[in-house]
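Participant: below are the sequence and a predicted model; questions follow.
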Amino acid sequence: MEAGSNSSTVRRESEWKNRARMLISCPDQPGIVAAVSQFLYEYGANIVQSDQYTMDPEGGMFFIRIEFDLENLADRVEKLRQDFSVIADKLSMSWSLSLASQKKRIAIFVSKEDHALLELLWHWRAGDLNADIAMVVSNHPDMRELVEPFGIPYYHIPVTTATKAEAEQKQLEVVGDKVDTIILARYMQIVSPTFIKHYANRIINIHHSFLPAFVGGKPYAQAHNRGVKIIGATAHYVTEELDGGPIIEQDVQRVSHRDNVEDLKRIGRHIERIVLARAVAWHVDDRVIVHNNKTVVFN
């Protein structure tokens, strides 16, 4: 089943043929918006959306996301990048420019729980996730029958303590440069620093607690033991610090003393699904800028 097969998605892709997205971060200073706007105006581009944020207005950082339309974009984008780099260098910008028509390709890593995976598959099939799911990778065979009817390749790569390094090497061979982003949809393995380096700020994890509370394993049991009245879930980029990467999205729900650990897991699964789907959607639509260990999310 193709996510882009419905009429609304086809119409959207047609509208996006000449649309680009630019993400910029740089030291705050006068004239940034004017310089970017003037550059795009001189190119004949039409800005259709612009969002900006200044972190600490006195000597801080400036962030902006711009969407614009430009005729014959595909033929002109490389020249546009070259010309804009002059402005970017002058203003000490970190920046990226992507085409809305070029969907990001994602790989979903999963273990035995299906709720986060299913949510992404449903969004993809409905055409609400602007990405192509290139593959699903799992350390268990359990999800194969669920995934393959969607026409998505499924790779079962077992992982044990003794074979972890070998398994990760196989994963790198399978994924390689075929994807832009990896989603850990309740993939219950710690990813090594070597693996992370291949996909810096391109691995998104869903952690089943409201970070920074209850880092690590069995967070619902930790929450129950602590007697919390709110539980949550956190989608974040993966770094070498366990559950410590830049946070993209979070949500919570109230619980009570009447809820046992299984109740917390049941309630939590719903939060996890929604939080991960939001974070992935914002990432693939180029709405997230990472700055140090924080994110600016233009949602």
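Facilitator: Sure thing, it's come through. Numbers count the residues shown, from 1 in each chain.

Participant: drop to CA atoms for contacts and neighbour counts, all remaining ones
Facilitator: OK.

Participant: buried set for the longest helix along the chain?
Facilitator: For the chain, the helix with the greatest residue count under DSSP state H is helix 261-284. Within helix 261-284, the residues that count as buried by 16 or more other Cα atoms under 10 Å are 261, 264-265, 267-284.

Participant: name the helices or strands packed onto the following helix or strand past that helix?
Facilitator: Moving toward the C-terminus from helix 261-284, the next helix or strand (DSSP states H and E) is strand 288-291. Under the contact definition 3 or more Cα pairs under 8 Å, 6 or more residues apart in numbering; DSSP states H and E, strand 288-291 sits against strand 294-297.

Participant: take the one below as the second:
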Amino acid sequence: MPEIKAVVSVIGRDQKGVVARFATYLAERGVNILDLEQQVVNGEFIMDMLVDLADMTPSLDQLITDLLELGRDIEMEVRVALHDRKPKRVAVLVSKEAHCLQTLIDDWKAGKFRGDLVTVLGNHPDLEPVAKAAGLPFAHFPAKPDKQAHFKWMMEQLAKAQPDLIVLARYMQIVPPEMVQAFRYKIINIHPSLLPHFPGAKPYHAAWEAGVRVAGCTAHFVTEDLDEGPIILQDVFHIDVGRDTAEDVRANGQRLEGRILADAVQMFLDQKLVVVDDKVVFRPGLSSMLDHA
């Protein structure tokens, strides 16, 4: 009988006997463990088990119900996901600046993503040629003068696209709470500073005015609090104080933004990210585990 692969993920406060408890339960029900990765980060236990369900004795519904109950008994979150090779769907939200969108397109075309860019949505028409050149559908709706109408339109477009991930590629709009709630930890933004320093508008100019020697950018998940979501990746560039102009700083930052954003997207699609206590923790990557198996 061919394998039926699934991943059982367990997250919660570290305690004794977690691996044994789940491994025993699965073995007693004919579930074969193919691979297992575990780590403890700041007292949080994270485990991913790649399993084969082909010979399991209970129904799938019963197995999932029992595993969830097992997790509740020890106050841990349990997720069960059948392995699906269907590519993840990625929606990209943009405004007028093309550098981040172009990097995402380049990486997608190069086969670096375990997913597909499926739509580009914006509040200006400026980047339609970039999207069209890549064969991507593009649509826009102005955010002024009626921002509420813009976000109503955006939610309708996202409902049609059914994305697994939303990427803010210099979208330049504050995402409303209802959108954040609908896509919790599934919206990645690139901010042009080393958060928590220089949040808000014009951070490169603020860094230049402050005379800092190092600036950078931050890829982070979007939450209801502006520029305060869990940080995924950061990188830096140096400022030659007294020689670099504010425009030099901005140009250097933009060259970095697309790369950091694309790397964060790749890590999400590789399932290497998990949010624990409002912090991003790197895991080995469920997709890599499945490939290895």
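Facilitator: The structure has been received and is ready for your questions. In this text the structure is predicted, and so the values were computed from the model without any measurement.

Participant: need the TM-score between these chains.
Facilitator: With the length set by TM-score structural alignment, normalised by the length of the second structure, the two chains reach a TM-score of 0.85; 274 aligned residues with a Cα RMSD of 2.3 Å.

Participant: what is the burial count for the nearest residue to D69 of the first structure once chain neighbours are set aside?
Facilitator: Distances taken as Cα to Cα, 6 or more residues apart in numbering place R19 nearest to D69 of the first structure, at 4.4 Å, with adjacent residues excluded. For R19 of the first structure, the neighbour count with other Cα atoms under 10 Å is 24.

Participant: likewise A185 of the first structure?
Facilitator: For A185 of the first structure, the neighbour count with other Cα under 10 Å is 28.

Participant: again, but for V18 of the second structure
Facilitator: 16.

Participant: residues touching the counterpart of it in the first structure, list them.
Facilitator: In the first structure, V18 of the second structure lines up with I32, judged by TM-score structural alignment. By Cα atoms under 8 Å, 6 or more residues apart in numbering, I32 of the first structure lies in contact with L91.

Participant: kindly recompute the last result at 7 Å.
Facilitator: With contacts defined as Cα atoms under 7 Å, 6 or more residues apart in numbering, I32 of the first structure has no neighbours.

Participant: state the distance from it to K79 of the first structure.
Facilitator: 21 Å (Cα to Cα, to the nearest Å).

Participant: same deal with K197 of the first structure?
Facilitator: Note on K197 of the first structure: its distance to K79 of the first structure, by Cα to Cα, is 30 Å.

Participant: same check on Y199 of the first structure?
Facilitator: Taken as Cα to Cα, the span from Y199 of the first structure to K79 of the first structure is 27 Å.

Participant: who has more neighbours, the two?
Facilitator: Using other Cα under 10 Å as the criterion, Y199 of the first structure and K79 rank with Y199 on top: 17 against 10.

Participant: which stretches of the stretch 101-250 of the second structure form helices?
Facilitator: Taking DSSP state H, counting those that start in this stretch as the criterion, the stretch 101-250 of the second structure contains helices spanning 128-133, 147-161, 177-182, 203-210, 246-269.

Participant: out of these, which is closest to G216 of the second structure?
Facilitator: Proximity to G216 of the second structure (Cα to Cα) singles out helix 246-269 among the helices of the stretch 101-250 of the second structure, at 6.3 Å.

Participant: next, the mean deviation of the closest one compared to the first structure.
Facilitator: Mean deviation of helix 246-269 of the second structure relative to the first structure after superposition (mean Cα distance after the TM-score superposition for the first structure): 1.4 Å.

Participant: what range in the first structure does that helix sit on?
Facilitator: The counterpart of helix 246-269 of the second structure in the first structure, using TM-score structural alignment, spans residues 261-284.

Participant: can you list contacts of that stretch?
Facilitator: 104, 115-116, 119-120, 129-131, 206, 208, 220-221, 224, 232-235, 248-252, 288, 299.

Participant: based on its surroundings, how many neighbours for V214 of the second structure?
Facilitator: Residues lying near V214 of the second structure (other Cα under 10 Å) number 17.
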